[in-house]
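Undergrad: I'd like to go over a predicted model; first the sequence, then the structure.
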Amino acid sequence: MSTGLNTGDSAWLMVSTAMVLLMTPGLAYFYGGMVRSKNMLSMLYMSFISISVVTILWFLYGYGIAFGDDAGGAGLIGWGDWRLGHIAPTALQGAIPEQIYVCFQLTFAIITVALISGSIAGRARFGPWVLFVVVWVTVVYLPIAHWVFADSGWLSKWGVMDFAGGLVVELNSGISGLAMALVLGPGVAFRRGEGPRPGNIPFVLLGLGLLWFGWFGFNAGSALTDGALATRAFVSTMIAGCAGMLAWRTLEWLRFRHLTKLGSTSGALAGLVAITPSCAFVSVEGAFAVGVVAALVCSYAVELKLVAGYDDTLDVVGIHGAGGIVGVVALGFLSTGWERGTPGLFYGGPASVLGKQVVAVLAVAAYAFVVTYLIGKIIDRLFRMRTTEEEQARGMDAAFADD
């Protein structure tokens, strides 16, 4: 490990941090365009408020819980580095300034909680949502981030592979979105059997473009260097997104003999989600396979809500939850063991590699679902998080003005 500052790596991480931060406004536009026009403003604000709230939490105590020295030695939670003003600009995390590393990891926390808003679009009051952001990041995101991203986390020490957040960001947000969808129940439109009515398709495409651009910083930036590892992550991200887009469109045509308005965006998003944990561990061919499989799996997963009766309004469960599972489990087969990680089954690795990836999925999903469900129930009981049928009929933009 380098013992001095690497200016090239530092510059790359600064750029990556800005790119990942841009993903949250991109998500706001993506979600804002997906909902009906009467709910557009509220969806934008639900994402944007995450930036300010999570940033303050992160600098007060969040980074210390997620990345501080392990408390108790069990790998469950960090402890230390409170009030980050005491970290000097010259302090290093490897060969990069620790303050920049803090900001880079902050952007992951911001977008993860913002993603959950898509599962409850049009039926969550703004005030209780802000409270949910505070509690959820503290009780759900920070421990899971410690498990996976911190060197002392139990999943990290066990050898579980997750390069850029398939467990911490994608699966976590998807399963938490499922829990909140169950807490708040289906909306009026869902109970009537009404399908999605995107209010602004250009907003959706603009949002996808910003998300895709930011994803290069998300994945390649997680290398924390500007070298070969970042290059592999960058290329894999591009390939998987494109493969997912084409696979989803192809499946649509084979199944329905027509193409939907949002098929391309959903397919690209599925590929990008699934490549997140595996981008630096798989080959170019592996990235293509991950994108295709993710699109196929997610295209069916988004239909589960119609069978099970939960209102995952913007398909957070079907795309981020299912896509995260595909990407994490795929490493048990497709990891090359190049530079980092352990070879998967297709590259001569042991079956235990796949087993660890599956256990990690189950552990993160179970914790995220149970704790998020309890948080949602308590907040809804105390502060009425769910909107009334009248508020849903008026639209959340009008209700937001009254909140």
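TA: In hand now; what should we look at? Numbering: from 1, shown residues only.

Undergrad: please make it C-alpha for all contacts and neighbour counts, starting now.
TA: Noted.

Undergrad: list the contacts for residue 389?
TA: Residue 389 makes contacts with residue 188, as judged by C-alpha atoms under 8 Å, 6 or more residues apart in numbering.

Undergrad: burial measure for residue 202, as a count.
TA: Using other C-alpha atoms under 10 Å, residue 202 has 14 other residues around it.

Undergrad: likewise residue 206?
TA: Residue 206: 16 neighbours (other C-alpha under 10 Å).

Undergrad: again with residue 48
TA: Using other C-alpha under 10 Å, the number of residues around residue 48 comes to 18.

Undergrad: now residue 146
TA: What residue 146 shows, counting by other C-alpha under 10 Å, is a neighbour count of 28.

Undergrad: what's the answer for residue 26, then?
TA: 27.

Undergrad: tell me which element it falls in.
TA: Assessed by DSSP states H and E, residue 26 sits inside helix 7-34.

Undergrad: packing partners of the lengthiest helix in the chain?
TA: In the chain, assigned by DSSP state H, the helix with the most residues is helix 351-383. For helix 351-383, the elements it packs on are helix 126-136, helix 172-184, helix 322-334, judged by 3 or more C-alpha pairs under 8 Å, 6 or more residues apart in numbering; DSSP states H and E.

Undergrad: which parts of the shortest one are buried?
TA: Buried residues in helix 126-136, defined by neighbour count with 16 or more other C-alpha atoms under 10 Å: 126, 128-129, 132-136.

Undergrad: now do the helices in the stretch 201-350 of the chain.
TA: Along the stretch 201-350 of the chain, counting by DSSP state H, counting those that start in this stretch, helices occupy 201-220, 228-256, 263-275, 284-301, 304-308, 322-334.

Undergrad: below is an additional structure, to be compared with the one above:
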Amino acid sequence: MSNSATDHAAIPQTLWAARGRHPGPAAEDVVRRTLGRHKESGDIDDFAEPPVPGDSPERIFEARWRAGGTVTVRARLTLVPRATRPEGQEWTLVAEAERPWDEAWPSPATLFWPEAGPAEGADGDWDHHPTVAGLRFRQVNPLPDDDKETRRRLKDAARDSWCAHVVVHEAMTPDEQGRLPLARLLPPGLRHRVMEHRAAPQQFRAVNWALKDLGVEVPRGGAVLLPPDPRPEDYDSREHSVRTVFLDGSEPAGLVAALRHFVALPRPLPRGAQQALTDLRENWTLTTLQEELERQRELVAMYADALEAMTMSRDLYREAAEQAHQALAALRDAPAPAELPQQQRSGARTPAALQQLTRTFERLRFTVRGPRPAPATGPSEAPGVPGLPEVPEVPEVPGIERADSAGAVEPR
């Protein structure tokens, strides 16, 4: 079991939710007939069967009515075929009222499904537990004789947070009246959300041994509610334990009080209930003319807000684009940067300067007549000019005048 309920959305007090299984092959026909009868009698205002995708196995039914004559209730039932045995269809029913749910209102289950009776036959066989075989809502569910099987069943039941599971211990073997289910004595709003497990007088120790892992125990001749999963942090098992339950046909006042307290707990939504509630609120199709008008007004307001946001974004983009164009134009119109002075350039000479210097040395060389003596040492680089040979000094020759670097003859 989970240890905390803080990570789950709490059950709204306006919500009535239940889940079960219909073992027959034509559950949707049963629902259609039942809704049709209630519409003719005025128990509901209207019902509809919204379309589903062609490849979807689901069947959806919607109904609306006025609880207490004034409070509008919208309900949605979803049927899904079971892929495993036992066959049949699982159903999920969520109903939401305009104000917190009153347990004296009619049970939504009785507006979609027929009450059990000889006239309904197999049509009334809709109240099976969806996952635990052998359990039914409107009947007494005796605990197995095997202790380990009892422990397994109660642990499986405790994981189901869609309904309240109550374990009742018989102080003595009841008469025919005492063997009737207690659900029939509960308020209508609680009747189809309670699963009754019954322990025989000799099973007292065995049932408390099975409940030990859940942290609760049933008093002798009393009852206890299984803790919700996940268990709230402030959950107190003593508040959901009844010391005495009289199985004589009288109203079990202590059990009803414990159930009311249990239902009012800030419990998390069961697994799958959040999606069912979202579908009820967002995909509802059975609207009145006034509701449709209000819905269209909300859509117009939403579209107006979206259009205003798009217009604002467009203006911001346009302003940013204009600023970018202005910056680009200013960059194009700006004068080119001035060239750096010659002395600030790199120390390496440009190729043109090297060629000019080479031509000067060539002219010097051809001006001098006579054989060119071999250098005493290997060629060396001219200072400041990497890679150029050093110009040898021209020896003085009698009768020959020295020429300067420009080619002019200097008299001796």
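TA: In hand now; what should we look at? This is a predicted model, so every value here is computed, not measured.

Undergrad: give me the TM-score for this pair.
TA: After superposition, the two chains reach a TM-score (TM-score structural alignment, normalised by the length of the first structure) of 0.26; 183 aligned residues with a C-alpha RMSD of 7.1 Å.

Undergrad: now the helices for the stretch 251-400 of the second structure?
TA: Ranges of helices in the stretch 251-400 of the second structure, per DSSP H, counting those that start in this stretch, are 253-263, 273-282, 289-333, 351-367.

Undergrad: one step back: dump the buried residues of helix 126-136 of the first structure into CSV; add distance to residue 286 of the first structure as well.
TA: As requested, the buried residues of helix 126-136 of the first structure are exported to CSV (distance: C-alpha to C-alpha, whole Å):
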residue, distance to residue 286 of the first structure
126, 42
128, 42
129, 39
132, 38
133, 35
134, 38
135, 38
136, 34
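
Undergrad: that older thread, of the helices of the stretch 251-400 of the second structure, which is nearest residue 38 of the second structure?
TA: Of all those, it is helix 273-282 that lies closest to residue 38 of the second structure, at 20.6 Å by C-alpha to C-alpha.

Undergrad: show me the contact partners of that closest one.
TA: 9, 17, 74-76, 92, 94.

Undergrad: how close does residue 109 of the first structure sit to residue 79 of the first structure?
TA: Distance, residue 109 of the first structure to residue 79 of the first structure, using C-alpha to C-alpha, to the nearest Å: 17 Å.

Undergrad: looking at these two now, which is surrounded by more residues?
TA: residue 109 (23 against 17).

Undergrad: which SS class is the more buried one?
TA: helix (DSSP: H, G, I helix; E, B strand; the rest coil).

Undergrad: surely it meets residue 52?
TA: No: using C-alpha atoms under 8 Å, residue 109 of the first structure is not in contact with residue 52; the gap is 11.5 Å.

Undergrad: what angle sits between the helix or strand following the helix holding residue 26 of the first structure and helix 126-136?
TA: Next along the chain after helix 7-34 of the first structure, taking DSSP H and E as the criterion, comes helix 40-57. For helix 40-57 of the first structure against helix 126-136, the angle by axes from the mean of the first three to the mean of the last three C-alpha atoms, to 10 degrees is 30 degrees.

Undergrad: against which helices or strands is helix 40-57 of the first structure packed?
TA: Using 3+ C-alpha pairs under 8 Å, 6+ apart as the contact test, the elements touching helix 40-57 of the first structure are helix 7-34, helix 98-116, helix 126-136, helix 396-402.

Undergrad: the third one packs against which elements?
TA: So the one you mean is helix 126-136 of the first structure. Helix 126-136 of the first structure packs on helix 40-57, helix 351-383, going by 3+ C-alpha pairs under 8 Å, 6+ apart.

Undergrad: that helix versus helix 98-116: what angle between them?
TA: Using the same axes, to 10 degrees: helix 126-136 of the first structure against helix 98-116 is 130 degrees.

Undergrad: among the helices and strands packed on helix 126-136 of the first structure, which is the most enclosed?
TA: Mean neighbour count (mean count of other C-alpha atoms under 10 Å) peaks for helix 40-57 among those, with a mean of 20.

Undergrad: contact partners of it?
TA: Residues from elsewhere that reach helix 40-57 of the first structure (C-alpha under 8 Å, 6+ apart): 24-25, 27-29, 31-33, 106, 109-111, 113-115, 117, 121, 126, 129-130, 133-134, 137, 199, 396-397, 400.

Undergrad: also stretch 290-300 of the second structure?
TA: By C-alpha under 8 Å, 6+ apart, stretch 290-300 of the second structure touches no other residue.

Undergrad: and what of stretch 13-30 of the first structure?
TA: With contacts defined as C-alpha under 8 Å, 6+ apart, stretch 13-30 of the first structure is touched by 43-48, 51, 100-101, 103-104, 107-108, 110-111, 114-115, 203-211, 213-218, 220-221, 224-225.
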